[in-house]
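> next come a sequence and a model predicted from it.
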Amino acid sequence: MTQNAPDPENSDDGPSEPVPARFPSPGTRRCQRCGALNGLDFDTCIRCVEPLAEPRAQAQPAAPRWPPEPAGVLERPWAAKFILGLTFLTFVGQVMVTYLRGDRFPIPFLTGFHDIDLMRFGAMPVDLGAVAREPWLLLSCVFVHAGVLHIGLNMMGFMSFARISEPAVGPSRLFLAYVVTGLAGSAATIALSSFDAPGFLGILQRLISAQPRGVPYITTTLGASGAVFGMMGLVLGWLLRRRDSRWKTFAMEAVLFSVLFGFAVNASPRSTIVINNAAHIGGLLAGIVFGFVYAGGRRWAPPWLVNGGAAFCVLACIGSLILAQLSPRWRMVDQTLTSLPEGLPSDSTVTAPNR
């Protein structure tokens, strides 16, 4: 025995509310009022009959590009400001010490700081034995500069790369890359100067390592350009890892031009400055490695390890400058030069190549 289904239109209770079909539905979403699951094509909730919010359109994955999307809001950009501030604070200290010496022009444009003061603030001697006794000089020399033009060009170059790199990789990762690439440039300088290559290789070695002939006492190196080239390498490594076609243009216009310029300056017989290309190349290669690692994603290390490493690098930078001030090396050289006979220029025995 069968019964016919009641006709809603002829029912005593009157027409019932239309019930939305549950199937087919491409997906589900929850009602913000009662939490019930509804189809994406439903206009009202099946439980509370309240209007449902419009579903958010799913964003299409963008193609890899440089610079990538900025990091999270919690990662505030402190690295570039800290590096810029510490570098200029060191330069102000150099100017103050020069002024206390009684020099007539306390703010040199190109060069002019007393060589002892450069050593005092952490300029690194190109000597393996001296660096082995005071290894902090590998880092302190990154923050010392020879003049206004020297620090101005380095910091302008650094900010041009940090402006796009820091929002992309985060401040802690940027600071780690800056410190390590600066150390790599200093280490490359010491490594290349620890032996004498014969023949043509010897000429090439002098063009790279910035060792002028006829230096009777010591040669020092200073400047942030090794780390700046590291930031340049970071961008290049990122573009290479993401297979961005712009890496060729960037490599030709920025990297190759900068490297060849350093070689041209050292090869010029009339040049009054010397550029440490070893630091440039060492920092550039280390920066490319960082770019490859960072472009692969942010999960290469846990955040606590990255932040802890950046904090350690901050302390290392400040500590290296303090240890350079406390070092007896520059005091011994100062006493030696002070005791020289009158008429012999006290700065003729120390040469400070720039980088």
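Here it is on my side, so go on.

> all contacts plus neighbour counts: C-alpha atoms, from now on.
Will do.

> and N38, which of the three is it?
strand (DSSP: H, G, I helix; E, B strand; the rest coil).

> what about it, neighbour count?
Here the number of neighbours of N38 (other C-alpha atoms under 10 Å) works out to 21.

> gap between it and R29?
To R29, N38 is 5 Å away according to C-alpha to C-alpha, to the nearest Å.

> what do you get for A191?
63 Å.

> same check on L118?
67 Å.

> more crowded one of these two?
With neighbours defined as other C-alpha under 10 Å, L118 and R29 compare such that L118 has more, 22 against 17.

> helices or strands next to the helix or strand containing the more buried one in the packing?
Element membership for L118, per DSSP states H and E: helix 115-120. For helix 115-120, the elements it packs on are helix 79-101, helix 303-326, helix 328-338, judged by 3 or more C-alpha pairs under 8 Å, 6 or more residues apart in numbering; DSSP states H and E.

> what do you get if the cut-off is 10 Å, keeping everything else the same?
For helix 115-120, the elements it packs on are helix 79-101, strand 218-221, helix 303-326, helix 328-338, strand 350-351, judged by 3 or more C-alpha pairs under 10 Å, 6 or more residues apart in numbering; DSSP states H and E.

> which of these is buried the deepest?
Most buried of these, by mean neighbour count (mean count of other C-alpha atoms under 10 Å): strand 218-221, with a mean of 21.

> ok, and the closest non-adjacent residue to F250?
L236 (7.2 Å; C-alpha to C-alpha, 6 or more residues apart in numbering).

> ok, then the element right after the helix or strand containing that neighbour?
Under the criterion of DSSP H and E, L236 resides in helix 225-241. Using DSSP H and E, the helix or strand that follows helix 225-241 in sequence is helix 247-250.

> in that following helix, what's buried?
Buried residues in helix 247-250, defined by neighbour count with 16 or more other C-alpha atoms under 10 Å: 247, 250.

> next secondary structure element downstream of that helix?
helix 257-267.

> please identify the buried residues of that next one?
Judged by neighbour count using 16+ other C-alpha under 10 Å, the buried positions of helix 257-267 are 258-259, 262-263, 265-267.

> against that first model, consider the following:
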Amino acid sequence: MKYRQLGRSALKVSELCLGTMNFGPRTSETESFAVLDAAVEAGINFIDTANQYGGRLGVGTTETILGRWLAQDPSRRDRIVLATKVHEPMSDDVNDRGLSARHIQMACDASLKRLQVDHIDLYQMHHIDRLAPAEEIWQAMDRLVAQGKITYVGSSNFPGWKIAQLNERARDRLGLVSEQSLYNLIERRAEMEVIPACQAYGLGVIAWSPLAGGLLAGNASANAGRRQTDDMKRAATTRADQLSRFADLCAELGRSQSAVALAWLLHQPGLTATIIGPGSLEQLTTILHAPDIELGADLLAKIDAIFPPVGPAPEAYAW
């Protein structure tokens, strides 16, 4: 496994980040433990979750499963960089959501309890809260850092302007160190504003949905269930020509479509890691080699020809 610095921080994380959203609703606790064990054995030291994950089993379920795995062997905690998120509704309570200072504090305490740990390495804001002033957010995050409950602060699904605003308000502190963004060969809009903003302010980009919900995985999709939805079927039909050309290119390389899609992300400027969300141990083992795939300039150009960038960045709207 290869490692990169998380943005401008000195922290090093694996290029593959283990996403845990499937743990509970799709993947049993026993299988989740097997995936976690294999991931750590393979050198993955970056594990991402969120307080809302749990699907039909209820919010907090995934953090609880991860907490039980950590409790099995206390030494595991020191070997991983643990990331979770705050923002999404955790109940019907009007204040049990968003990025108010009150909710950030309460949500962090609840996550620590479910995870059975005393601190979170990377605490990420899951979405922007248009009602929460930057000063209120930093007040809450500063308190958590001072209390030793979190170490770094990151964002997720933030636009470029919000990344800039929060870091301008954090001139006397480290500020945001990462942004977790939707980014893959099909969805490249992050290149327009988000990634340039991250590069300018020293945030590491963590890509989520690297396989576009399974569209880029071909027949070996780790998300076959999601690919059966009406929206995914329509997307597959609309992009049939692109997907066919990509499949042919990967076949020429002798590589799986999933691995090439992941490798492509790791060749993009500003990327620290890409999240993988295997639903089983078998799915994990088929993509662990992705960071070792080298894509030359000619090959990257061929991929761009199939999945073109959306436009010049970051001054696309300037004149």
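Cool, the structure landed. Treat the numbers as computed from the prediction; the structure is a model and nothing was measured.

> now what about the TM-score between them?
The TM-score (TM-score structural alignment, normalised by the length of structure 2) is 0.24; 136 aligned residues with a C-alpha RMSD of 7.0 Å.

> nearest to L284 of structure 1 among the buried residues of helix 257-267 of structure 1?
V259 (9.7 Å; C-alpha to C-alpha).

> list the residues that contact that closest one.
208, 229, 277-278, 280-281, 284 (C-alpha atoms under 10 Å, 6 or more residues apart in numbering).

> and E29 of structure 2, how many residues sit next to it?
E29 of structure 2: 18 neighbours (other C-alpha under 10 Å).

> can you check the one 4 residues further on too?
F33 of structure 2: 19 surrounding residues under other C-alpha under 10 Å.

> hang on, it is in a helix, isn't it?
Yes - F33 of structure 2: assigned to a helix according to three-state DSSP.

> from D298 of structure 2, how far out is it?
40 Å.

> equivalent analysis for E135 of structure 2, please.
In terms of C-alpha to C-alpha, E135 of structure 2 sits 46 Å off from D298 of structure 2.

> the more surrounded of those two?
The residue with more neighbours, out of E135 of structure 2 and D298, is E135; 13 against 9, by other C-alpha under 10 Å.

> next secondary structure after the helix or strand hosting the more buried one?
Secondary-structure assignment from DSSP H and E places E135 of structure 2 in helix 134-146. Next in sequence after helix 134-146 of structure 2, counting helices and strands by DSSP H and E, comes strand 150-156.

> that next one to helix 134-146, inter-axis angle?
140 degrees (axes from the mean of the first three to the mean of the last three C-alpha atoms, to 10 degrees).

> who does strand 150-156 of structure 2 touch, helix- and strand-wise?
strand 81-86, strand 120-125, helix 134-146, helix 160-168, strand 176-182, strand 204-208.

> how about a cut-off of 6 Å?
Contacts defined by 3 or more C-alpha pairs under 6 Å, 6 or more residues apart in numbering; DSSP states H and E place strand 150-156 of structure 2 against strand 120-125, strand 176-182.

> to L271 of structure 2, which of those lies closest?
Nearest to L271 of structure 2, of those and by C-alpha to C-alpha, is strand 176-182 at 9.8 Å.

> just checking, next helix/strand downstream of that closest one?
helix 194-201.

> now for the following helix or strand past the helix holding L118 of structure 1, which elements pack on it?
Downstream of helix 115-120 of structure 1, the first helix or strand assigned by DSSP H and E is strand 124-125. Here strand 124-125 of structure 1 touches strand 218-221, going by 3+ C-alpha pairs under 6 Å, 6+ apart.

> can you spell out which helices and strands pack onto the strand it packs on?
Right, strand 218-221 of structure 1 is packed against strand 124-125 by 3+ C-alpha pairs under 6 Å, 6+ apart.

> give me the contact list for the strand it packs on.
Residues from elsewhere that reach strand 124-125 of structure 1 (C-alpha atoms under 6 Å, 6 or more residues apart in numbering): 137, 141, 219-221.

> one more: stretch 101-117 of structure 2?
Residues contacting stretch 101-117 of structure 2 (C-alpha under 6 Å, 6+ apart): 63-64, 67, 136, 140.

> circling back: got the helices and strands packed on strand 150-156 of structure 2 as a markdown table, with mean neighbour count columns?
Below are those laid out as a markdown table (neighbours: other C-alpha atoms under 10 Å):
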| stretch | mean neighbour count |
| --- | --- |
| strand 120-125 | 24 |
| strand 176-182 | 25 |
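
> reformat those strands as a markdown table; add distance to V145 of structure 2.
As requested, these are exported to a markdown table (distance: least, C-alpha to C-alpha, whole Å):
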| stretch | distance to V145 of structure 2 |
| --- | --- |
| strand 120-125 | 10 |
| strand 176-182 | 13 |
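
> so which of these gets nearest A39 of structure 2?
Taking C-alpha to C-alpha, strand 120-125 is the member of those nearest to A39 of structure 2, at 18.2 Å.

> the closest one vs helix 134-146, what angle?
Using the same axes, to 10 degrees: strand 120-125 of structure 2 against helix 134-146 is 170 degrees.

> what packs against strand 120-125 of structure 2?
strand 81-86, strand 150-156.

> okay, the ones you listed in CSV with distance to A207 of structure 2 and mean neighbour count next?
Listed next are those as CSV, based on distance: least, C-alpha to C-alpha, whole Å; neighbours: other C-alpha atoms under 10 Å:
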stretch, distance to A207 of structure 2, mean neighbour count
strand 81-86, 14, 23
strand 150-156, 10, 22
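
> now tabulate those in JSON lines and tack on distance to H103 of structure 2.
Output for these, formatted as JSON lines (distance: least, C-alpha to C-alpha, whole Å):
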{"stretch": "strand 81-86", "distance to H103 of structure 2": "9"}
{"stretch": "strand 150-156", "distance to H103 of structure 2": "15"}
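
> burial of D231 of structure 2, as a residue count?
Using other C-alpha under 10 Å, the number of residues around D231 of structure 2 comes to 11.

> element containing it, please.
Following DSSP H and E, one finds D231 of structure 2 within helix 230-238.

> what's the angle between the helix or strand that that helix is followed by and helix 230-238?
Proceeding N to C from helix 230-238 of structure 2, the next assigned helix or strand is helix 240-253, under DSSP H and E. Counting by the same axes, to 10 degrees, helix 240-253 of structure 2 lies at 70 degrees to helix 230-238.

> and helix 240-253 of structure 2, which residues are buried?
So helix 240-253 of structure 2, judged by 16+ other C-alpha under 10 Å, has buried residues 242-243, 246-247, 249-250.

> secondary structure element holding the residue lying closest to N277 of structure 1 once chain neighbours are set aside?
Among residues not flanking N277 of structure 1 along the chain, I208 sits closest, at 4.7 Å (C-alpha to C-alpha, 6+ apart). Using DSSP H and E, I208 of structure 1 sits within helix 199-209.

> angle of that helix against helix 257-267?
Going by the same axes, to 10 degrees, helix 199-209 of structure 1 makes 110 degrees with helix 257-267.
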